[in-house]
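> A predicted structure for the sequence below; I have some questions about it.
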Amino acid sequence: MKEIYEKLGLFYLGKDVDKETMEPVEALTLLKNKNFTTHAAIIGMTGSGKTGLGVGIIEEAAIDNIPSIIIDPKGDMGDLCLSDPSFSVKTFEPWVRDEALSKEADPAEYAQKIATMWKEGIQSFGQDVSRVERFHAVPKTIYTPGSSAGVAINIMSSLEAPPAQIMEESDSFTAYLKSTTTSLLSLIGITADPLDSKEYILLTQIITQAWLSKEDLGIETIIGRILKPPFKKIGVLLLDDYYPQETRFKLATKFNALLASPSFSLWLQGDDLDIQKLLYDENGKAKIAIFSIAHLNDDERMFFVTLFLNKYIAWMRRQSGTSTLKTLLYMDEIFGYFPPTKNPPSKEPMLLMLKQARAFGVGVVLSTQNPVDLDYKGLSNIGTWFIGRLQTTQDIERVIDGLGGKIGSRFEKGEIKTLLANLKKRTFFLKSAHLDDIRLFTTRWVLSYLKGPLKRDEIAALMERQKAGQEIQKQSFERLGRKNDTLGSFQNVNASIPQYYEPDPSGQNIFIPTLAAKAKVHFFNQSRGIDEERECMLSLELDAKQQQISWEEAREEEVDFTRLPHIAPKNAQYYDLPKMILEDKGLKYAIRELKAYLYQEEGLDLYRCRSPKLESRPGESRSDFIVRVQDLLQQKKEEEIEKLKTRYASKEKVLQERLLRAQERVAKESSDSTSSMIDMGIAVLGALFGKTSPTKIGRTISKGGRILKERGEMSRAEERVAKVQDDIDTLNDELEEKIEKLSEKYDIGNCEVETFKIKPRRTDIDVERCAVVWRVS
């Protein structure tokens, strides 16, 4: 029965609590991971144990190969990086040093004490070292936007045009545009009203026009377009009448001051904000990405959260629909980002996430101290509530109606009110649309060491290795040695050969020759529904002694021919062109060689898996394809489990009835017998059917059995209970064996991913432009 809940896709959250004694019982508190697609909220005052519960949920997801992205305004969630399966003193010592010194204890001795306590705590909840190892192996990264403490993330490199799925829906596009614009303005201290703010209206016009042209924007581009907008009117009013040049200059100056700020440069460095890469590694394995934003001011936090949510929505809308839990988005301390009355930039994308994410297998988990922090429209989209101790009467009253009053519930409203004000730390009510009744439980001991908020230097130490591998390489055009080349002021080039000139800001105008080309390669495969076009832009440096054109030595480099002058500057000097280029009228030979090269080298790389039978889409990376295969396997596995559920339901019912009759018989023979046996349920079946949690059946029955044996009153009732126990064990063993086979059958490790390539036809290669481009030496 060991850890069978993981094979069933269940999150192990803790143990049920007896409401009379307020002590944990043997029954495990389990929740299907797919239930989190209807989202969850964690509510409780400071010290209630919200962080521990949140960390536990993320750990469960990671063990089930479900990735998570965490927005961490306080800095607590970085504790997920503090795990060690060996529980060594050397590992724990840096984590506990400050606490040890504050207690005037020796750091090494204190680390030994804490490591032992943590190991024993984990084991006390039935978790062994192998579980810690599985979680520890999941890659975890702490990103610190706008800071060099953690891994750098380039949040501002471009304001990418949203995907077609958002552009095609008017409401989604409007919400996306509004939140992007308001967050940008908030970054320069402007709280914009969408109805009458001239800054907002101007910026939305600029961004809309760019996005409709499928153009990505950067801050530099926005500044230029504020000064010189690509339109003459706003509505029916002339631009200069509505928003004069002088006023626009002031707005542009604010963005320019932001861009010029040394601290802001940190927003422009590091990894791109690619959601898929944040979630999965190259082999499709889950990762945990933690965005620690405690160091940012309020405006910067709002800007980051809003822009990030928009990026996440853009990624989400490109995914295929699924009923399984694909990923978690966790936000700690939601206060201020999703309020019931105000409308900060982050509110609209968050509400959109809660409304739409379920269809894409995305679960949102929000944590807050007060229920009044959450917008009432969002509450109706949250299916699971974890509620810990609440301090104020207002907070308690707000959640009473949601928790109590259900017919048949074990908890009355008055009872809930009393409990909420007196719950122990780490004890929560669990109310879920997927459960028959309210549960009271205590959270399990987490696998990560809960140190508290991480300091800047602690984040830096934890991320040192990942930061070292994040060197940003500046690419430069490698120049050929030209010691023996002639530098002259004239080039006798045939008029049929197009020429362009790279501007030289220095005015020296010393040029080297390159051959640049823009081509389009079309890939078509009717049976696979493939009709794709790829643009290739190549630049090849030329040497006077070259005898042939070697396009394989060219580098990919975007050349915008429309923006390059085609008239030579005055007083220019040139290195010699090779003779073969001078004699190649219209560059026909160069174009022919380029087509031959592209035919040989270009291909549409695709991936396929024969079982399950699936092929990648054009442009889909190997990692993305593996993730899609995993999603399909998980879905098939869940379908098989549902079939098991149907098959075993009648058997489970019969055993429950037998168990009840046997217990009643024992009760007749012994007035001192307890009801412990009926509480035990059926371990795996109960969790599978959503009725109760796996319990240690043998222990409970043995306890009842010992009581009755001591009194000599078991007789035939003992035999009946033992028979039911054997039947339960047999049924559980049988079910566990079937689940084990399903886990093996649908294991991604058994799927071989092959690579194959679709080649273009020669007639599907079109060289749109090939020219000599004179580059600055």
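Yes, it's here. Residues are numbered from 1 along each chain as shown.

> Could you use CA atoms for every contact and neighbour count after this?
Will do.

> Tyr110: helix or strand, and which one exactly?
helix 107-124 (DSSP states H and E).

> quick one: contacts of the helix or strand just after that helix?
Using DSSP H and E, the helix or strand that directly follows helix 107-124 along the chain is helix 129-136. With contacts defined as C-alpha atoms under 8 Å, 6 or more residues apart in numbering, helix 129-136 is touched by 59, 62-63, 83-86, 447.

> thinking again about what came up before, now for the helix holding Tyr110, which elements pack on it?
Here helix 107-124 touches helix 89-102, going by 3 or more C-alpha pairs under 8 Å, 6 or more residues apart in numbering; DSSP states H and E.

> how much distance is there from the helix it packs on to the middle of the chain?
Helix 89-102 sits 31 Å away from the centroid of its parent chain (C-alpha atoms, centre = their mean, to the nearest Å).

> Give me the buried positions along that helix.
89, 91-93, 95-97, 100 (16 or more other C-alpha atoms under 10 Å).

> biggest separation within those residues, which pair?
Using C-alpha to C-alpha, the pair of those lying farthest apart is Thr91 and Ala100, separated by 14.5 Å.

> Now for the protein: which strand has the highest residue count?
strand 510-525 (DSSP state E).

> Can you give me the buried ones in the helix or strand that that strand is followed by?
Using DSSP H and E, the helix or strand that follows strand 510-525 in sequence is strand 530-541. By neighbour count on 16+ other C-alpha under 10 Å, the buried set for strand 530-541 is 536-541.

> what about versus this one:
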Amino acid sequence: MQEIDSPGRFYLGRDYDLAAGAVGATPLLYQTENLTTHAVCVGMTGSGKTGLCISLLEEAALAGIPAIAIDPKGDLGNLLLAFPDLLPSDFQPWVDPSVASRKGITVEELAQQAAELWKSGLAKWNEDGARIQRFTDTVDRAIYTPGSSAGLPLTVLKSFAAPPQAVLDDADALNDRIQGAASGLLALLGVTADPVTSREHILLSNVLGQAWREGRSLDLAGLIHELQQPPFKRVGVVDLDSFFPAKDRLEFGMRLNNLLASPSFASWLEGESLDVQGLLYTKENKPRLSIISIAHLTDAERMFFVTILLNEVIAWMRSQPGTGSLRAILYMDEVFGFFPPTANPPAKRPMLTLLKQARAYGLGCVLATQNPVDLDYKGLSNAGTWFLGRLQTERDKARVIEGLEGASAEAGATFNRKAMEATLAALDSRVFLMNNVHASGPKVFQTRWALSYLAGPLTRSQISTLMAARKTSAMQSAATSQAPGSSSPSREPVGSTPAQQRRAPESTSAKSRPVLSAEVTQRFWPLDESVKPAGGERLTYRPGLFAVGRLHFIRASDGIDVWRDFAALQPVHGDMPQPTWETAQVMGERSTLLDEPEPSAAFSDLPGDMAVERNYRRWDDDLKNHVYQSQRLTLWECVEFDARSQPDESAEAFRQRLLPEVIKRVEQEVDEAESAANETRWWLFGFMSQAIVRGAEIILVRIFGGRSRKQLVTQSLWTQMSKDRQKHAAAKSHLREKQRDLDRLTKLTAPPVDPLDADAEPLHELKLTKIEVPPRKGDIEVQPVSLVWLPWWIGDDGAARTAY
């Protein structure tokens, strides 16, 4: 093994004699564990800063140490231009044709020159194609392009995921994460927001904070909705609507929604979700060199992405066990603007956190810039290693000296200001001063030859060429996972009616929840757990209108005075029905609605009218008119037995309830009639006995002569007896009539001869009269109409069936 490949050391170059202007023979081998205290690389254009940093990343790769490299200029893509065979054909696609034209040679000849230059350059530094081969074999290299499909797409907008438990348990770390995410998102909107005074920042921070503390992750659509209708009613001690009125929250949410809906922003929603562990290691645990190119982004987009990425790195870092060894590298080229001395852009806070805390977790941060005056050197006092190249102005040198002094004081090392100033003034191209607080003193060295071909900043088309095979492989893998047999086959929905199955296919244009004003109340109909999805069906919410109220039915002449609750549901699919409540379901019971949708559910398109808050007030009045015209209190009356049903009692229920009461009443009447018949019979028997005695007396009187007064009395008895006979006959007739009624009613309780013959139901012989009472219009009460989302199962073919 050569000395340059010593374990635990990075081969960065050779010692350099400033006085003689000559390169020495002693390799500069940098201890890898020294990088856990971080490094800063400063040098003007042409100083060789990019070559040094690329060499450092190459050495880390050779040592099996993964790295995430943030590339604002496009230079770091050169790390994929490593050609172990050093053939001209390898270099030809990457040489500049304009250079060949200026030199008056062909592109092939220029490629030949580049191959020879690289071969001889590597040889002078004891390197060769075999070392390049080990570099390419050891790490997986990839270029990511967030917000673009040139490289591997990478999105941070699919989910503002809740941080790991280690961060949730650390109040300071969680607060930093919340502040960074809020600041980054607002920067993306072009809003310069102070965390203390900006109401947008405060609201956004509170929404994110509450969701994350509850363990909930939010995608951008979910975040927009929680901004409209936050899960809290107060901000500090101030009422939410006083602090940030609903109208202003709608405008704020619409700005985010416009960003989400912008065609130019669509690429931000594509690609892999940001996963630091995945950027550092493959699934097979092979170390990775993940280059994240942000050269194509605007300043606001860069700030947003870098802020989110740094926060994700912090979250990953806190989930790792502590170590004194170098576990991974986070490199950022051209850090200008992200770590200024006075301002506090969103990325600065997480970067400071990393510089202060990453050492304990074995994460080394390397920051590079050609603008020394734009760095916060007080913050960089945490950096233990400084690589200083040629500087342009005295002001740059003064700021670098200031930073070196701070770093040395922080580490307790001595610092010779005059010697350092003299050394900096003498530096040439590719010559650097390394000030390492872990070493005995500063060292001057010349950077080694890079293993990778330094073609300069790569264009998006060049990045696309480099990543074409990788993207094709990813697409083939995705296609394989979706091939026939890899998922459940689609089939006809079960349990749906033909009408439901033939509905128009569900729109695929609106799958996320629409953004609405917080003044539009939204609720969610509970899912019927008994209705299971068939293969390929997806839960989708369709809109509807829902309201509850009370109706007053009164009719003094019939003694009716009833209040009744109701709930009205009007499903909406496509255009709004006209009139609005024409096909509404009016129910007697109020359903318990939910405040949140089912996770991962999609949403159908919302008619434009339903997005306007003032329309809901109009629909209140429309509902009053609808229930006045359509609702009636129905009563049933049995004239034969002088009985009336209870409110909302059905005819059958009334009959069932009425029959035992009527039977009992007729039984009492039969008993009374029987008593009356018995009583008239005994009276009749009494009079008949008296009449017989008197009749005998009259006969005796006639035989023996004379006229008796008793004869007159007897005539009167016969007259009374005749009357009692008539009464008795009437009583017996009345008893027979009541007995017939009782027999008929008793038969009504018996089952029909043929149970399948509905017309044979004897109970229907109780004739009922229907009474309908309209509600009093002036007493109708309707609570505010709300937007209700109704769950449906939607198949791949667009067939739909209710899930409620």
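The structure has been received and is ready for your questions. Model, not experiment: these values are computed from the prediction.

> Any chance you could compute the TM-score here?
TM-score for the superposed pair, counting by TM-score structural alignment, normalised by the length of structure 1: 0.62. Supporting figures: 522 aligned residues with a C-alpha RMSD of 3.6 Å.

> ok so, going back, which of the contacts of helix 129-136 of structure 1 are buried?
Buried among those (16+ other C-alpha under 10 Å): 59, 62-63, 83-85, 447.

> Mark which of those are part of helices, please.
By the criterion of DSSP state H, membership of these in helices covers 59, 62-63.

> Could you dump these into TSV with distance to Glu657 of structure 1 added?
Shown next, in TSV, are these (distance: C-alpha to C-alpha, whole Å):
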residue	distance to Glu657 of structure 1
Glu59	37
Ala62	38
Ile63	36
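
> would TSV of the buried ones among the contacts of helix 129-136 of structure 1 with distance to Phe411 of structure 1 be doable?
As requested, those are exported to TSV (distance: C-alpha to C-alpha, whole Å):
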residue	distance to Phe411 of structure 1
Glu59	30
Ala62	33
Ile63	33
Ser83	37
Asp84	40
Pro85	40
Leu447	31
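
> In structure 2, point out the residues matching the longest helix belonging to structure 1.
Ranked by residue count, the top helix of structure 1 under DSSP H comes out as helix 622-669. Under TM-score structural alignment, helix 622-669 of structure 1 corresponds to no residues of structure 2.

> how close does the residue nearest to Tyr607 of structure 1 when sequence neighbours are not counted sit to Arg610 of structure 1?
On the basis of C-alpha to C-alpha, 6 or more residues apart in numbering, the spatially nearest residue to Tyr607 of structure 1 that is not a chain neighbour turns out to be Thr755, at 4.6 Å. Using C-alpha to C-alpha, to the nearest Å, Thr755 of structure 1 is found at 11 Å from Arg610 of structure 1.

> what's the overlap in contacts for the two?
With C-alpha under 8 Å, 6+ apart, Thr755 of structure 1 and Arg610 have no common neighbours.

> buried residues in the helix or strand hosting the residue nearest to Tyr607 of structure 1?
For Thr755 of structure 1, the host element (DSSP H and E) is strand 753-758. Residues of strand 753-758 of structure 1 classed as buried: Val753 (neighbour count, 16+ other C-alpha under 10 Å).

> other SSEs contacting the next helix or strand after it?
As assigned by DSSP H and E, the chain's next helix or strand after strand 753-758 of structure 1 is strand 765-776. Applying 3+ C-alpha pairs under 8 Å, 6+ apart, we find strand 765-776 of structure 1 packed against strand 499-501, strand 510-525, helix 588-601.

> hmm, try it at 6 Å
Helices and strands touching strand 765-776 of structure 1, as assessed by 3 or more C-alpha pairs under 6 Å, 6 or more residues apart in numbering; DSSP states H and E, comprise strand 499-501, strand 510-525.

> How far off centre is it?
Taking mean C-alpha positions (C-alpha atoms, centre = their mean), strand 765-776 of structure 1 and its chain are 41 Å apart.

> Could you do stretch 493-506 of structure 2 as well?
Distance, centroid of stretch 493-506 of structure 2 to centroid of chain: 27 Å (C-alpha atoms, centre = their mean).

> so who does Leu296 of structure 1 touch?
By C-alpha atoms under 6 Å, 6 or more residues apart in numbering, no residues touch Leu296 of structure 1.

> so what corresponds to it in structure 2?
In structure 2, the residue paired with Leu296 of structure 1 according to TM-score structural alignment is Leu297.

> A strand includes that match, no?
No - with DSSP: H, G, I helix; E, B strand; the rest coil as the criterion, Leu297 of structure 2 is coil rather than part of a strand.

> What is the neighbour count of Pro321 of structure 2?
Close neighbours of Pro321 of structure 2, defined as other C-alpha atoms under 10 Å, add up to 9.

> What of Ser702 of structure 1?
For Ser702 of structure 1, using other C-alpha under 10 Å, the count is 14.

> Okay, it and Phe360 of structure 1: tell me how far apart.
46 Å.

> Leu351 of structure 1: neighbour count?
Leu351 of structure 1 has 17 neighbours, counted by other C-alpha under 10 Å.

> Contacts for the strand or helix carrying Ile71 of structure 1 next, please.
Element membership for Ile71 of structure 1 (DSSP H and E) is strand 68-72. With contacts defined as C-alpha under 6 Å, 6+ apart, strand 68-72 of structure 1 is touched by 288-292, 327-332.

> returning to what we had before: for the helices and strands packed on strand 765-776 of structure 1, which one sits closest to Thr442 of structure 1?
strand 510-525 (56.9 Å).

> residue in structure 1 matching Ala426 of structure 2?
Counting by TM-score structural alignment, Ala426 of structure 2 corresponds to Asn422 in structure 1.
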